[in-house]
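Peer 1: Sharing a model prediction with you, sequence too.
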Amino acid sequence: MAEKITGYTSEMCQQAMIDELKELFRDMKFTGQEGEKQLKIFKQFIPSPTDDDDDVDTNRSNFPCIIVSRTSGEVVNEKDPQLVLLQLIICCYDPKTDRQGYEDTGNIIEAIMQHFKRKPVFGEAFKVGYPRKWDLSDDDMDFYYWGIVNLICETPNTLKNEEVEALI
């Protein structure tokens, strides 16, 4: 029988980040395949294609998007919070020949970095710590422009060591 999960989890942190990003980008539009469109936000992976790529050149495409990936965690000691590394993988689309699609990716990165500078607490319980890193890809992938933001998030430590508590 599996032990009941109590307290805050890394999955809760990931979902809270998704909710925070949806709110942050709610009213923003970016270059899409058929004009401006909203940013899609995915949990852990981009959905697998279910057709023969008929949607790749339409606004039904999954791009532009942010993939919120929970990649690792660490608990340093009994008293400190769990640290969860969330990677925000950003992909924008721009078919123009001037190859300026990286600008949308860069603007999304800046919006994220500035947002968490002003409001490091999200989901009422989680906190974005330091260091905060970002990177723009220089890979040549026609029309697709990639970037990444690595955020170390603190998950509140609300659990107590039951064995120690029983001795007290």
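Peer 2: Looks like it arrived, so ask away. Worth saying up front: this structure is predicted, and the values here are computed from it rather than measured. Residues are numbered from 1 along each chain as shown.
Peer 1: Please make it C-alpha for all contacts and neighbour counts, starting now.
Peer 2: OK.
Peer 1: Which elements pack onto the helix or strand harbouring I90?
Peer 2: With secondary structure defined by DSSP states H and E, I90 is part of strand 82-93. Strand 82-93 sits against helix 10-24, strand 29-32, strand 65-74, helix 102-118, strand 144-155, with contacts defined as 3 or more CA pairs under 8 Å, 6 or more residues apart in numbering; DSSP states H and E.
Peer 1: ranking those by burial, who's on top?
Peer 2: The densest packing among those, expressed as mean neighbour count by mean count of other CA atoms under 10 Å, is seen in strand 144-155 with a mean of 22.
Peer 1: Now do that one: everything it contacts.
Peer 2: Applying CA atoms under 8 Å, 6 or more residues apart in numbering, the contact partners of strand 144-155 are 8-10, 13, 81-94, 101-102, 105-106, 109, 125-137.
Peer 1: likewise stretch 124-143?
Peer 2: Applying CA under 8 Å, 6+ apart, the external contacts of stretch 124-143 come out as 13, 93-96, 99, 101-102, 105-106, 109, 113, 116, 120-122, 145-156.
Peer 1: try it against this one:
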Amino acid sequence: MIPIILQAELKEVVLSLFDDKKFVAPEGESRKLSVFEQNLPQKQQKDDSPYPMVIIKLIEGGKEKREDPNVTNVGFIVGTYDENEDNQGYRDAVYILNRLHECFENQPVIGGTFELTGRINWRLHEEDLDPYFFGVMETQWAVPEHGRMDVEELI
């Protein structure tokens, strides 16, 4: 359950970080960033669009040795939309990734419990999917240890 709490805390951070910003949407209007945990929701209508969006995805977790810290790798999938002929929609995706990177570097502890460790890696999708643009960021977080259940019996 601990990684799910991290994921929920990260969602609140992302929503707060972009609360005042709007991006181009497929319907032609500007709208706030949608933030989803793990997957996109099922479409209610055929033309429903989640863009612009960030998906916060739990990738993997664990530790190498018993004495190592418990870590969870979390990915951020960014999707933006831009129909302009100059094909510069990738800029919104980079902007979002950069704001996330800056936020996590400046405030590496989330929810008073989870701490950013290791590198932050990001990249853009190389395939041309115009008018959709994608980027991803992978982060690693130290998460609290599970409590031992057998200690009481040993005392």
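Peer 2: That came through, no problem. What you are looking at is a predicted structure, and each value in this text was computed from that prediction instead of being measured.
Peer 1: thinking again about what came up before, which of the contacts of strand 144-155 of structure 1 count as buried?
Peer 2: By the neighbour-count criterion of 16 or more other CA atoms under 10 Å, those include these buried positions: 8, 10, 13, 81-94, 101-102, 105-106, 109, 126-129, 134.
Peer 1: on that earlier part again, just send the helices and strands packed on strand 82-93 of structure 1 back as TSV, with distance to Q38 of structure 1 too.
Peer 2: Converted to TSV, those look like this (distance: least, CA to CA, whole Å):
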stretch	distance to Q38 of structure 1
helix 10-24	10
strand 29-32	5
strand 65-74	9
helix 102-118	12
strand 144-155	16
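Peer 1: and for stretch 84-100 of structure 2, what span of structure 1 is it aligned with?
Peer 2: Alignment note (TM-score structural alignment): stretch 84-100 of structure 2 is matched to residues 96-112 of structure 1.
Peer 1: what's in contact with the matching stretch?
Peer 2: Under the criterion CA under 8 Å, 6+ apart, external residues in contact with stretch 96-112 of structure 1 comprise 30-31, 90-95, 134, 136, 143-149.
Peer 1: out of everything not next to it in sequence, what's closest to K37 of structure 1?
Peer 2: Nearest in space to K37 of structure 1, with sequence neighbours left out and distances taken as CA to CA, 6 or more residues apart in numbering, is K29 at 4.9 Å.
Peer 1: gap between the one you found and E36 of structure 1?
Peer 2: Going from K29 of structure 1 to E36 of structure 1 by CA to CA, to the nearest Å gives 6 Å.
Peer 1: Which position in structure 1 pairs with G118 of structure 2?
Peer 2: With TM-score structural alignment as the criterion, G118 of structure 2 pairs with Y130.
Peer 1: Wasn't its match part of a strand?
Peer 2: Yes: if the criterion is DSSP: H, G, I helix; E, B strand; the rest coil, then Y130 of structure 1 is within a strand.
Peer 1: Might you report the residue contacts of the residue most central in space within structure 2?
Peer 2: Centroid-nearest residue in structure 2: F76, 2.9 Å away (criterion: CA atoms, centre = their mean). Contacts of F76 of structure 2 were listed using CA under 8 Å, 6+ apart, and they are V54, I55, I56, K57, V136, M137, E138.
Peer 1: which of the residues you listed lies closest to S16 of structure 2?
Peer 2: Nearest to S16 of structure 2 out of the contacts of F76 of structure 2 is V54 (CA to CA; 12.9 Å).
Peer 1: returning to what we had before: ok, whatever residue of structure 2 lines up with the residue nearest to K37 of structure 1 - contacts?
Peer 2: Under the alignment defined by TM-score structural alignment, K29 of structure 1 is paired with K22 of structure 2. Contact analysis of K22 of structure 2 by CA under 8 Å, 6+ apart lists S30, R31, K32, L33.
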